[in-house]
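Undergrad: I'll drop the sequence and a predicted model, then ask my questions.
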Amino acid sequence: MTKMIIHGGTCLSGDVTIGGAKNSTVALIPAAILADTPVQLNMVPDILDVHNLMLILKSMNVRSEFADGMLTIDPTNIVENILPSKAIKSLRASYYFMGALLGKFGEATLSFPGGDNIGPRPIDQHIKAFEALGADVTNNNGTVHIKAGKNGLHGAQIFLDLVSVGATINAILAAVKVKGSTVIRNAAKEPEIIDIVTFLNNMGAKIRGAGTDVIRIEGVEKLEAKNTHIVIPDRIEAGTYLSLAAACGDGVTVHNVIPEHLESFIAKLLEMGVDLEVNEDSIFVPKCDHFKGTEIKTMVYPGFATDLQQPITPLLLKANSRSIITDTIYPERTKHIPELSKMGANIKYRNGSIVIEHTDKLTGQEVSAGEIRAGAAAVIAGIMAEGTTTIYNADNILRGYDNIVDKLTELNADVELLNDDM
């Protein structure tokens, strides 16, 4: 375990470059085992989730090498094996091995996935998709067994009762090599899904409709990587740095951004009075002194992302009027509230919404990163605050933010990581 020490009150300036999307990468790595050749992924973020996924690959005799953003995965000698439960439970996205292994071997057995505790996140829609494809699914004391039924796997009509990124991707991974046609309706539309489909199609998959609510798949026998796949930029990391730059920046340029992926977030910053300069692949945030309060309701893409409601919260503390956040995706995503309150934030959870009032100043305190995005909120608040902030459980931050200490230091923040026992 590590802790992050932040000496606050500094004014940030300069340039920061966004890494590859965490939420793409954690699905691309399980997807790679479907390939019949080695695979190369570029612009892979250096985060703990990637290293934990590499441990899972190793348990299946899948070689992987990671350096300077390039991840090489060789699944040609893959073997079925019991996956390491500690690594599986360390991140939610380990559940993508369910679909990938079912598509590869016709069966999968793994512990129930872990990850951030941000409220109920059932996998019933994933199971519904697997069963539609002809699999039998059982859950024995937290271990999920998925196996092709007596008639084998087959193309199917899948209707997701709820829009789910995870279920959409898992259904794609399970169906891409299954004989026949599969149609996924009420599919999620996130950019990360388009990224996964682009990766698979470049290897020979036949998938249409990514980015819409209907995805059509014609099963193929082989997937062969011919080119290096470049991971799309991380829109959540980008939004986090945009919030930070607006809150305590004196001119910050955020590079390697796809602004179209951030339209709902950018709209809220503009509504607050942040005078952004949006370019083709970068966004400049000038020094901002006056902010207006706003109301935010998280929605499925292209709405305001649930992953960005916590990183924007410290900025809302500077607004001259009340702000209200209602998270319709994960209403229990509130672990940042008590930590920000310790620092002096005027913030409450009331009637299912987060109510944020103007706060004159924050003071450095000992706080905890309850999960990835709550940790990001604590980092921004710590840089805004007077004095020193110590963030415990900083491993949660490292799970989702690529080289965060180096990037913050280059912006003039005073940040360091220490072992928790120091």
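TA: Happy to help now that I have it. Residues are numbered from 1 along each chain as shown.
Undergrad: From here on, just use CA atoms for contacts and neighbour counts.
TA: Noted.
Undergrad: what are the ranges of the helices in this structure?
TA: For the chain, the helices defined by DSSP state H cover 22-32, 48-59, 85-90, 96-105, 124-132, 165-175, 191-201, 235-248, 263-272, 309-316, 336-342, 372-384, 395-398, 404-410.
Undergrad: what comes into contact with stretch 206-224?
TA: 34-37, 155, 172, 175-191, 193-194, 197, 200-201, 203-205 (C-alpha atoms under 8 Å, 6 or more residues apart in numbering).
Undergrad: Look up how far P286 lies from I372.
TA: 27 Å (C-alpha to C-alpha, to the nearest Å).
Undergrad: So between the two, which is more surrounded?
TA: Comparing I372 with P286 by other C-alpha atoms under 10 Å, the one with more neighbours is I372, at 22 against 18.
Undergrad: which residues touch the more buried one?
TA: I372 makes contact with D116, N396, I397, L398, R399, G400, according to C-alpha under 8 Å, 6+ apart.
Undergrad: And G142, by the same measure?
TA: S111, F112.
Undergrad: quick revisit: if any of the contacts of I372 are buried, give me the ChimeraX selection for them.
TA: To isolate the buried members of these in ChimeraX, using 16 or more other C-alpha atoms under 10 Å:
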select :116,396,397,398,399,400
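Undergrad: any chance of the contacts of I372 in JSON lines, plus distance to R235?
TA: As requested, the contacts of I372 are exported to JSON lines (distance: C-alpha to C-alpha, whole Å):
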{"residue": "D116", "distance to R235": "19"}
{"residue": "N396", "distance to R235": "18"}
{"residue": "I397", "distance to R235": "16"}
{"residue": "L398", "distance to R235": "17"}
{"residue": "R399", "distance to R235": "16"}
{"residue": "G400", "distance to R235": "12"}
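Undergrad: Out of the contacts of I372, which two sit at the greatest distance?
TA: Greatest spacing in the contacts of I372, by C-alpha to C-alpha: D116 and L398 (12.8 Å).
Undergrad: here's the one I want to compare it with:
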Amino acid sequence: MDSILVTGNGPLNGQIPIAGAKNACLTLMPATLLSEEPLTLTNAPRLSDIKTMTALLQSLGAEVSSLQDGQVIAMSSHNLTSQTADYDIVRKMRASNLVLGPLLARFGQAVVSLPGGCAIGARPMDLHVEGLEGLGAEIELKDGYLHAKAPGGLKGAVHEMRFASVGATENIVMAATLAKGTTVLKNAAREPEIVDLVECLRKMGAQISGEGTPTIEIQGVDRLHGATHQVVTDRIELGTYMLAPAICGGEVELLGGRMSLVESFARKLDAAGVSVTETGNGLNVARKNGRVRAVDVVTEPFPGFPTDLQAQMMALMCTAEGTSVLEERIFENRFMHAPELVRMGANIEVHGGTATVTGVESLKGAPVMATDLRASVSLILAGLAAEGETTVSRVYHLDRGYEHVVRKLEGVGARIERIKGQ
């Protein structure tokens, strides 16, 4: 099993290109199931999760081709052979459940295994099920599979979600595009990935308004057509690499970055003593003077502080001046990186959904283990600022969400290498 060796060696300087968004691309790919005509995505990230979604779509009979070194994905669902998403594929990644809404909308039936992914909480499907049942679907759980049907087709309705779930919003919106009548989805998620999905669906002929607000209205149409769509910039990769110069010092420009994608995160960095400014090509990030200051963080749905940047922010707070409190309100079990950071000399106390971090002068390199995708990169960031060598094991998590992480960090002066497993 591969590992990553990081040796702390001071400030970072240069440019890092930011890829297309993993979470957006994984949502856009199932949209091909809504139409017989081709859907082409550009600016696609080159990640193992994308390969998993490709395998899932192909298992349903979709044609999926990776072009231009993986940055273009060409898809066609004109001749699907199955409406069953098997456990062997779905268990690898929770985004696999996003085939449920499109299959149900187009074919009136779907059988989808309960999803897997990182071990950061149960991530139940109840909000997805409630929304689709609100559109007239009949859904039953049998032997670990959701068996869904809508014999007379889906019908528009007014539905208010109990929680602004991103995945449930995406599933319901895609299903509603082919439903009869108008669907009004209240308490909808507002994330940029939702906006990106709606922009793509609109290119395919969907009639949708209100994306980016808590109320989305979808007027169902008889059919959708093909389209070409550019995947939005990955705001989580952007935020992650914004933390590299914040932790190590130096100045780094993130190519393709947009302030609108990371406003709440950038405000926290500013409060901590890190400068974030827009440039003609992206965002420029530099630590202002000396140690960063401790700041408190509460994870919230967009536009609040992203849960997917909590682990990386904790790595920054480990060497901040003062004490910070990080409260996780989105997922349970999302502090599994804390004991690994403690191995590097961090002072962290975890009580339920709250972590208290008292900054130390410096971290020490140590062998650590990644427990999930964002935890893996938080340990790499900590290693960049630590004295000596840090070896991060189980980095297969990393491959799910960050392309060419070693190359990108090497490009700004980091001492980092991937060690092939035996």
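TA: Sure, I can see it. This structure is a prediction, so every number in the text was calculated from the model and none was measured.
Undergrad: Fetch the TM-score of the aligned pair.
TA: TM-score of the superposed chains, computed with TM-score structural alignment, normalised by the length of structure 1, equals 0.96; 419 aligned residues with a C-alpha RMSD of 1.5 Å.
Undergrad: if I read this right, T109 of structure 1 contacts M98, doesn't it?
TA: Yes: assessed by C-alpha atoms under 8 Å, T109 of structure 1 is found in contact with M98 at 7.5 Å.
Undergrad: and the closest residue to P30 of structure 1 other than its chain neighbours, how many residues sit next to it?
TA: Excluding the flanking residues, the one nearest P30 of structure 1 by C-alpha to C-alpha, 6 or more residues apart in numbering is F97, at 5.5 Å. Other residues near F97 of structure 1 come to 27 when the count uses other C-alpha under 10 Å.
Undergrad: For F97 of structure 1, give me its contacts.
TA: For F97 of structure 1, the contact set (C-alpha under 8 Å, 6+ apart) comprises P30, A31, A108.
Undergrad: change it to 10 Å
TA: Residues near F97 of structure 1 by C-alpha atoms under 10 Å, 6 or more residues apart in numbering: 27, 29-31, 33, 53, 56-57, 83, 88, 103-104, 108-110, 170, 173-174.
Undergrad: And for R407 of structure 2?
TA: Each residue near R407 of structure 2 by C-alpha under 10 Å, 6+ apart is listed here: I16, A414, I416, E417, R418.
Undergrad: Produce a ChimeraX select command limited to the buried residues of those.
TA: In ChimeraX, this line selects whichever of the contacts of R407 of structure 2 come out buried by 16+ other C-alpha under 10 Å:
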select :16,414,416,417,418
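Undergrad: Quickly name whichever of the contacts of R407 of structure 2 is closest to S264 of structure 2.
TA: Comparing these against S264 of structure 2 with C-alpha to C-alpha places I16 closest, at 21.2 Å.
Undergrad: these two touch, right, that closest one and E253?
TA: Yes: counting by C-alpha atoms under 10 Å, I16 of structure 2 sits close enough to E253 to count as a contact (6.3 Å).
Undergrad: shared neighbours, those two?
TA: Jointly contacting I16 of structure 2 and E253 under the rule C-alpha under 10 Å, 6+ apart are Y241, M242, G282, V412.
Undergrad: and of the residues you listed, the nearest to A266 of structure 2?
TA: M242 (8.8 Å).
Undergrad: ok, now how distant is that closest one from M53 of structure 2?
TA: Counting by C-alpha to C-alpha, the gap from M242 of structure 2 to M53 of structure 2 is 28 Å.
Undergrad: got it, and T177 of structure 2?
TA: For T177 of structure 2, the distance to M53 of structure 2 - C-alpha to C-alpha - is 21 Å.
Undergrad: Could you do R235 of structure 2 as well?
TA: From R235 of structure 2 across to M53 of structure 2, the span is 20 Å (C-alpha to C-alpha).
Undergrad: And for A386 of structure 2?
TA: Taking C-alpha to C-alpha, one finds A386 of structure 2 at 36 Å from M53 of structure 2.
Undergrad: Kindly report the same for V198 of structure 2.
TA: When C-alpha to C-alpha is the yardstick, V198 of structure 2 and M53 of structure 2 sit 19 Å from each other.
Undergrad: thinking again about what came up before, if you count what's nearby, which of T177 and M53 of structure 2 comes out ahead?
TA: Applying other C-alpha under 10 Å to T177 of structure 2 and M53 shows that T177 carries more neighbours, namely 32 against 25.
Undergrad: Just give the closest residue to that one, not the sequence neighbours.
TA: Using C-alpha to C-alpha, 6+ apart and skipping residues adjacent in sequence, the residue nearest T177 of structure 2 is G220, 4.7 Å away.
Undergrad: burial measure for that neighbour, as a count.
TA: The number of residues packed around G220 of structure 2, counting by other C-alpha under 10 Å, is 21.
Undergrad: ditto for A137 of structure 2
TA: So A137 of structure 2, with other C-alpha under 10 Å, has 24 neighbours.
Undergrad: residue in structure 1 matching it?
TA: Here A137 of structure 2 is matched to A135 in structure 1, going by TM-score structural alignment.
Undergrad: which residues sit in contact with its match?
TA: 102, 106-107, 127-129, 145-154, 174 are the contacts of A135 of structure 1 under C-alpha under 10 Å, 6+ apart.
Undergrad: Could you do S260 of structure 2 as well?
TA: Contacts of S260 of structure 2 by C-alpha under 10 Å, 6+ apart are P192, R235, A266, P303.
Undergrad: Kindly indicate which of these lies nearest S76 of structure 2.
TA: P192 (25.1 Å).
Undergrad: That closest one pairs with which position in structure 1?
TA: Under the alignment (TM-score structural alignment), P192 of structure 2 pairs with P191 in structure 1.
Undergrad: Distance check, its match against I169 of structure 1.
TA: Applying C-alpha to C-alpha to P191 of structure 1 and I169 of structure 1 gives a distance of 12 Å.
Undergrad: Tell me if I'm right that D270 of structure 2 and K288 touch.
TA: Yes: assessed by C-alpha under 10 Å, D270 of structure 2 is found in contact with K288 at 9.1 Å.
Undergrad: any residues in contact with both of the two?
TA: The contact sets of D270 of structure 2 and K288 overlap at V276 (C-alpha under 10 Å, 6+ apart).
Undergrad: ok so, going back, could you tell me which residues touch both of T109 and M98 of structure 1?
TA: The contact lists of T109 of structure 1 and M98 share V144, H145, I146, where a contact means C-alpha under 10 Å, 6+ apart.
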